[in-house]
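Engineer: model this:
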Amino acid sequence: MTTTTCRTELPSAVSPAGRRLLVISPVRDEAAYLQATIDSMVAQTVRPTVWLIVDDGSADATPDIAAQAAARHDWIRLHRRADRGAREVGGGVIQAFNEGLAQFNLNEFDYICKLDGDLEFGPWCIEGLVEKFEADPELGTTSGKCFDKTSSGCVPLRTNDDFSLGACKFYRVTCFRQIGGFVPEVMWDGIDCHRCRMLGWKARSFPDEHLRVYEQRPMGSSHKSILHGRFRWGYGQYFMGTHPLYALAICAYRTCERPWIVGG
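Structural biologist: Okay, the predicted model is just below:
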């Protein structure tokens, strides 16, 4: 497992794209992490037209943190949902996302992004991803690469180049409409990329350093534990119709990921 220094190197030149971007962040009990995400967003060289934080029934200070940000920045908004009683990853996240999306007319935007509330990223991230779209009209969805922060550095999370990250997933609105949005199930962030390619669009995640996003907690640990997250991944593969032998091969390949052995 390789590690790298937790930093974001800026590109030599980036020009403003002038595009309209809607960002929606479904969050629940993210008080320990949300402020860092807000700080990263406020520091962007190109900010979204609107960033809607959808609080999905948090029991901690998450909505207060979001409300304070909305009071300081007119492009940040907060929408609060009733408490469903427990965190529901996968389908629940997309239900919260869709409730936020229903408040907008997508015709008013060029790009849309689903963003987690526990990330950190450098100031050129949004501008750089919009430039990827501008450079390739066939690009339907995109992201940077994701890293887990650890005591020994930042560990890159495996993401195929032909997939975009669920944690920070950008879409061209035209493509997003054609795939019918996100499926409210576990593995929604894989299904959408398959659907994207089936319709002739490209799905990409780019390794450029200034596009990286950093998880403030281990990926898959937001609900119960990392091990529970691995079982959830297995159900998602079943839901997508993945062949059992292929799933077993992935499990064997990922036994070298943290937590060791059970990571697969």
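Engineer: contacts, neighbours, all on C-alpha from now
Structural biologist: Fine.
Engineer: Show me which residues of stretch 103-116 are buried.
Structural biologist: The neighbour-count check on stretch 103-116 (16 or more other Cα atoms under 10 Å) flags 106, 109-116 as buried.
Engineer: That one: how far from the chain's middle?
Structural biologist: 14 Å (Cα atoms, centre = their mean, to the nearest Å).
Engineer: Just the buried residues of stretch 103-116: which are in strands?
Structural biologist: In strands, defined here by DSSP state E, the members of these are 111-115.
Engineer: May I ask you to name the longest helix in the chain?
Structural biologist: helix 226-240 (DSSP state H).
Engineer: What lies in contact with it?
Structural biologist: Helix 226-240 is touched from outside by 185-187, 191, 218-221, 223, 247, 259, 262-264, with contacts defined as Cα atoms under 8 Å, 6 or more residues apart in numbering.
Engineer: Nearest to Leu139 among these?
Structural biologist: Ile191 (16.6 Å; Cα to Cα).
Engineer: Could you also give me the structure for this next sequence, so I can compare it with the first?
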Amino acid sequence: MLSYVLITPVKNEAKFLYTLANCIVNQTILPKVWVIVDGNSSDNSVEIIHELCRTYQWIHLKKQETITKQKNHLNFSYGVYEGYEFIKDTCIKSNLNYDFVGKIDADIILPTDFFEKLITEFINDPFLGVASGVSYDLKENDLINYDNLNLKKCVKKNYLPQELPDKRLYRRECLENVGGFPLSKYSPDTVLLTKIKLRGWDIKTFDNVYVCNLRDDTGTERNLWKSSKSYGNNRYYLDYSPLLVLANALYLAAKKPYYPGFSYLFGYISSCLRRDEKIEDLEIRNYFRCKRLKEIMGIVLSRKHQILSK
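Structural biologist: Just a heads-up that it's a prediction; the model follows:
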């Protein structure tokens, strides 16, 4: 039977850990190893993880070794990176094999067949490298029902066209093909998915699989402005083409509440004016500076041709 392992980086997630654990231990297919990487929590997260480890031998606590003080994604990158290295060592020592690697956050609800459904999609498509479900924000915290969650009371998360919900399952061969999880100051998931795409693997989101986020941290105007501005900063770091940035800004500004498009553009321009650091990976920079824009233009022209030919 095909199997998988899981990584969950946490910091001060005691509020959500029991709910997440209930989702995982009730999966129709259990993970071979689940490592929870603690990034120096100051609440009782570690105590909860120790309790879970005592109850389930396949759950492990890993203390994150490298923790930076910078307010970017590098700490998260180290948590995922160290978690995967821990899993590889654990599987070698215990003579365990696995076919897929999952990365999930602590503040989510998963239906009990979440991983079974994704694994089925991998079986049906040998070229599928990354699979994800549709992501929702849970607005009513009392709706903790894994299999009968009323999605009408949830809000579907919106992503830019080139993005993907971040609760994913990776084919092991695909992940090893790109050198594992990258260490990146900004947008490590985008860097990873781009490398996977450039090596010819399929990346898909499946509408019959969903995940719900328990923490709604983008609801206020302040947080939404801040997160959108951060997107702009990140796009500068990845060396996005200015035309691609403008297209994304217009996409965001075309929908309510409209202003994220402006804060996104402001973030990019402010990084330009400061001449902030850019990613050193030339493969990534070349893709977002040149190739991605050509891809989008090809898609637009193809759709225009389809409309005119009807």
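Engineer: okay if I get the buried residues of stretch 103-116 of structure 1 as JSON lines plus distance to Gln35 of structure 1?
Structural biologist: Formatted as JSON lines, the buried residues of stretch 103-116 of structure 1 follow (distance: Cα to Cα, whole Å):
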{"residue": "Leu106", "distance to Gln35 of structure 1": "27"}
{"residue": "Phe109", "distance to Gln35 of structure 1": "26"}
{"residue": "Asp110", "distance to Gln35 of structure 1": "27"}
{"residue": "Tyr111", "distance to Gln35 of structure 1": "24"}
{"residue": "Ile112", "distance to Gln35 of structure 1": "21"}
{"residue": "Cys113", "distance to Gln35 of structure 1": "19"}
{"residue": "Lys114", "distance to Gln35 of structure 1": "17"}
{"residue": "Leu115", "distance to Gln35 of structure 1": "14"}
{"residue": "Asp116", "distance to Gln35 of structure 1": "12"}
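Engineer: Now do the same contact list for Ser184 of structure 2.
Structural biologist: Counted by Cα under 8 Å, 6+ apart, Ser184 of structure 2 has contacts 73-74, 77, 191, 279.
Engineer: quick check, nearest of those residues to Leu252 of structure 2?
Structural biologist: For the contacts of Ser184 of structure 2, the nearest to Leu252 of structure 2 is Val191 (21.5 Å; Cα to Cα).
Engineer: State the helix or strand in which that closest one lies.
Structural biologist: helix 188-198 (DSSP states H and E).
Engineer: now the angle between helix 188-198 and the helix or strand that that helix is followed by, please.
Structural biologist: Next along the chain after helix 188-198 of structure 2, taking DSSP H and E as the criterion, comes strand 202-213. If you take axes from the mean of the first three to the mean of the last three Cα atoms, to 10 degrees, strand 202-213 of structure 2 sits at 150 degrees to helix 188-198.
Engineer: Pull the residues that contact strand 202-213 of structure 2.
Structural biologist: So strand 202-213 of structure 2 is in contact with 107-111, 114, 117-118, 127-138, 164-165, 167, 193, 197, going by Cα under 8 Å, 6+ apart.
Engineer: what do you get if the cut-off is 6 Å, keeping everything else the same?
Structural biologist: 107-110, 127-138 (Cα atoms under 6 Å, 6 or more residues apart in numbering).
Engineer: Check stretch 92-102 of structure 1 too.
Structural biologist: Stretch 92-102 of structure 1 has contacts (Cα under 6 Å, 6+ apart) with 26, 184.
Engineer: What of stretch 263-275 of structure 2?
Structural biologist: 225, 228-229, 231-233, 236, 249.
Engineer: mind redoing it with 8 Å?
Structural biologist: 225-226, 228-236, 245-246, 249.
Engineer: Contacts only, for Ala59 of structure 1.
Structural biologist: Going by Cα under 8 Å, 6+ apart, Ala59 of structure 1 touches 28-29.
Engineer: Repeat that for the one 3 residues further on.
Structural biologist: For Thr62 of structure 1, the contacting residues are 27-31, 34, 55, by Cα under 8 Å, 6+ apart.
Engineer: surely Thr190 of structure 2 meets Pro165?
Structural biologist: No: under the criterion of Cα atoms under 8 Å, Thr190 of structure 2 makes no contact with Pro165, lying 10.8 Å away.
Engineer: pretty sure Gln178 of structure 1 belongs to a helix, no?
Structural biologist: Yes: using DSSP: H, G, I helix; E, B strand; the rest coil, the assignment for Gln178 of structure 1 is a helix.
Engineer: Translate it into the numbering of structure 2.
Structural biologist: Under the alignment (TM-score structural alignment), Gln178 of structure 1 maps onto Asn177 of structure 2.
Engineer: Next one: its match from Gly200 of structure 2, what distance?
Structural biologist: 10 Å (Cα to Cα, to the nearest Å).
Engineer: Repeat that for Ala253 of structure 2.
Structural biologist: 32 Å.
Engineer: what about those two, which has more around it?
Structural biologist: Ala253 (17 against 12; other Cα atoms under 10 Å).
Engineer: nearest residue to the more buried one other than its sequence neighbours?
Structural biologist: Leaving out its chain neighbours, the residue that sits closest to Ala253 of structure 2 by Cα to Cα, 6 or more residues apart in numbering is Gly261, at 4.3 Å.
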